[in-house]
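>>> From the sequence below, what's the structure:
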Amino acid sequence: MGHSISGVGVLDKAVLILETSVDGASLAELVERTQLPRATAHRLAQALEQHRLLVRDAQGRWRPGPRLGELANEAPDVLLTAAEPILAMLRDQTGESAQLYLRRADDRICVAAAERSSGLRDTVPIGAVLPMTAGSAAQILLAWEPPEAVLPLLPRAKFTARILAEVRKRGWASSVAEREAGVASVSSPVRDRTGRVIAAVSVSGPIERLTRRPGERHAMAVVRAGQRLSGL
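Sure thing, here's the model as predicted:
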């Protein structure tokens, strides 16, 4: 390992171990990826495991531990804070209800929303749990996932692997009467600083207004909203 990033060498090495373990890593893989001495990598991984920052999976490989999520949940949610004005802007630009969704296992949860003040609208309350097998937001949350996270859901899904490939190519998704009869939607990804998709931002409303090709009408605005929320 080269010079210390923070000036505290052991901290830099511990963070390197955590980053290397995101997708799972054996001791040999930790050593190869970090270029740390075997004894150092093993000692740091064990120490991080004691603090529940790493855990061992069934194959004995280290992976991120539950304490990381606990610490994240205890911190102010920057994404939700930023989402409120951006969803309101998206609602005003499109004239449709806007939502932000996160994936939780085989469901997606609406964590923020901006509703139309009048007229027909697709009301999705904050906290609503919706399936990962229908709707443009579900397509977004699955399109960039590895096959093992997608394949178990496809037999029950209203969309196909080919549709998810198209979503990846164009950068947004649309649906017409997938989740609910009479409702159309358009969604785009929200990414973290590494480019990983962490959320989906959407607009939804009656097909009568969005038409059966809702992307032609609203994709650009939704994509821009996703870009504004990305990298926070």
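>>> going forward, measure contacts between C-alpha atoms and count neighbours the same way
Will do.
>>> which residues of the chain fall in strands?
Secondary structure of the chain (DSSP state E): strands at 54-56, 62-64, 97-104, 107-114, 129-131, 173-176, 183-191, 197-206.
>>> now, of the ones you listed, which is deepest in the fold?
strand 183-191 (a mean of 29; mean count of other C-alpha atoms under 10 Å).
>>> and residue 116, what does it touch?
Going by C-alpha atoms under 8 Å, 6 or more residues apart in numbering, residue 116 touches 91, 95, 96, 97.
>>> Redo those as CSV? Include distance to residue 198.
Listed next are those as CSV, based on distance: C-alpha to C-alpha, whole Å:
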residue, distance to residue 198
91, 21
95, 25
96, 23
97, 21
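>>> quick check, nearest of those to residue 179?
residue 97 (15.4 Å; C-alpha to C-alpha).
>>> burial of the nearest residue in space to residue 193 that is not next to it in sequence, as a residue count?
Nearest non-adjacent residue to residue 193, counting by C-alpha to C-alpha, 6 or more residues apart in numbering: residue 231, 4.2 Å away. Other residues near residue 231 number 14, with proximity taken as other C-alpha atoms under 10 Å.
>>> One more, please, to line up against the first structure:
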Amino acid sequence: MDNHSGVGVIDKTAAILAALEKGPATLAELVTTTHLARPTVHRLALALEHHHLVGRDSNGAFVLGSRFSALAATVGEDRLVSAALPVLTTLRDRTGESSQLYRPHGDQRICIAAVDRPVGLRDSIPVGTTMTMAAGSAAKVLLAWEEPQRMHRALVNANFTAGDLASVRERGYAQSAGEREPGVSSVSAPVWGTAGTVIAAVSISGPMERLTQTPAAAHAQAVTDAARQLSDVLLRTH
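Next up is the predicted model:
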């Protein structure tokens, strides 16, 4: 295969990324593998790191960055939405509350699928609505398994703490009451992608007077079951 496109900087960048596909590599190892000059590898690797196409592991070695996971998740979004609708409908019927699916969207989250409670008082979230990552059970789920740098940046203005997110990881779900909006309670659980990362959050939400201040007591099992079902669908259809 010809690895030369005629655009030098692209070819060199591609060589670095190809080397990192095989696993973590130090600067010296990248130089050896790519046969590029050390200053060139260093300059390009730092530029790629700036754009999150390259990251560092706990030993400081270069690795493929978080941007690749995000791009892969975006490619599978249509599949995720089509799989989500029957799952969210079952969740709505099981709990009697409106159900939603959220994905990270920059420094916010976006509702990419929703099934409303048909009658009575409900928390209706239209598809396409962007919401804060500083409050709410879905925000906690989407941040709880995030890379540390992004997590700590979000926690600066959040209504919850790193300890709260540790509890979410331990339990496997999150709940909130009056956190995102007065009088609204919610429960959320993580949807896992094929890369072993959390790509979305399944939620139910409704009035606190019906869901109470501890909505997980009645609904955590239903929400985690729905999230697990979606995760399984994605793994089977990968």
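>>> ok, back up a step: columns distance to residue 11 of structure 1 on top of the strands of structure 1, output as CSV?
CSV is the format used below for the strands of structure 1 (distance: least, C-alpha to C-alpha, whole Å):
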stretch, distance to residue 11 of structure 1
strand 54-56, 15
strand 62-64, 16
strand 97-104, 31
strand 107-114, 33
strand 129-131, 39
strand 173-176, 41
strand 183-191, 26
strand 197-206, 26
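>>> how do the contacts of residue 116 of structure 1 look in structure 2, which are kept?
For the contacts of residue 116 of structure 1, the aligned pairs still in contact in structure 2 (both residues aligned by TM-score structural alignment, their matches' C-alpha atoms under 8 Å) are 91, 95, 96, 97.
>>> In helices, which of those residues appear?
residue 91 (DSSP state H).
>>> Of the kept ones among the contacts of residue 116 of structure 1, which is the most crowded?
So for those (other C-alpha under 10 Å), the most neighbours sit at residue 96, 27 neighbours.
>>> wait, what's in contact with that residue?
Shown in contact with residue 96 of structure 1 (C-alpha under 8 Å, 6+ apart): 115, 116, 121, 203, 204, 205.
>>> Same list (these) but as JSON lines, adding distance to residue 87 of structure 1.
Output for the contacts of residue 96 of structure 1, formatted as JSON lines (distance: C-alpha to C-alpha, whole Å):
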{"residue": "115", "distance to residue 87 of structure 1": "9"}
{"residue": "116", "distance to residue 87 of structure 1": "11"}
{"residue": "121", "distance to residue 87 of structure 1": "15"}
{"residue": "203", "distance to residue 87 of structure 1": "9"}
{"residue": "204", "distance to residue 87 of structure 1": "12"}
{"residue": "205", "distance to residue 87 of structure 1": "15"}
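>>> Show me which of those residues is closest to residue 45 of structure 1.
Nearest member of those to residue 45 of structure 1, counting by C-alpha to C-alpha, is residue 203, at 43.4 Å.
>>> Can you name the residues that contact the closest residue to the closest one other than its chain neighbours?
Counting by C-alpha to C-alpha, 6+ apart, residue 203 of structure 1 lies nearest to residue 98, which is 4.3 Å off, once chain neighbours are set aside. The contact partners of residue 98 of structure 1, taken as C-alpha under 8 Å, 6+ apart, are 87, 88, 90, 91, 113, 114, 115, 201, 202, 203, 204.
>>> you'd agree the second one is up against residue 117?
No. At 11.2 Å, residue 88 of structure 1 does not count as touching residue 117 under the criterion of C-alpha atoms under 8 Å.
>>> Comparing those two, which residue is more hemmed in?
Each of residue 88 of structure 1 and residue 117 has its neighbours counted (other C-alpha under 10 Å); residue 88 has more, 18 against 11.
>>> Might you report the residue contacts of the more buried one?
Residue 88 of structure 1 touches 98, 114, counting by C-alpha under 8 Å, 6+ apart.
>>> Return the residue of structure 2 aligned against residue 178 of structure 1.
Under the alignment by TM-score structural alignment, residue 178 of structure 1 pairs with residue 179 in structure 2.
>>> From what I see, that match and residue 133 are in contact.
No. If you go by C-alpha under 8 Å, residue 179 of structure 2 and residue 133 don't touch, sitting 11.4 Å apart.
>>> neighbour-wise, which of those two wins?
Set residue 179 of structure 2 next to residue 133 and count neighbours by other C-alpha under 10 Å: residue 133 wins out with 26 against 17.
>>> how close does that one get to residue 20 of structure 2?
Distance of residue 133 of structure 2 to residue 20 of structure 2, computed by C-alpha to C-alpha, to the nearest Å: 31 Å.
>>> same thing with residue 163 of structure 2?
On the measure of C-alpha to C-alpha, residue 163 of structure 2 and residue 20 of structure 2 end up 33 Å apart.
>>> who's more crowded, these two?
residue 20 (21 against 10).
>>> Spit out the contact partners of the more buried one.
Residue 20 of structure 2 sits in contact with 62, 63, 64, where contact means C-alpha under 8 Å, 6+ apart.
>>> Setting aside sequence neighbours, what's the nearest residue to the first one?
What sits nearest to residue 62 of structure 2 in space, not counting adjacent residues and going by C-alpha to C-alpha, 6+ apart, is residue 56, at 4.6 Å.
>>> swap in the last one?
Setting aside the residues directly before and after it, residue 64 of structure 2 is nearest to residue 54 in space (C-alpha to C-alpha, 6+ apart), at 4.6 Å.
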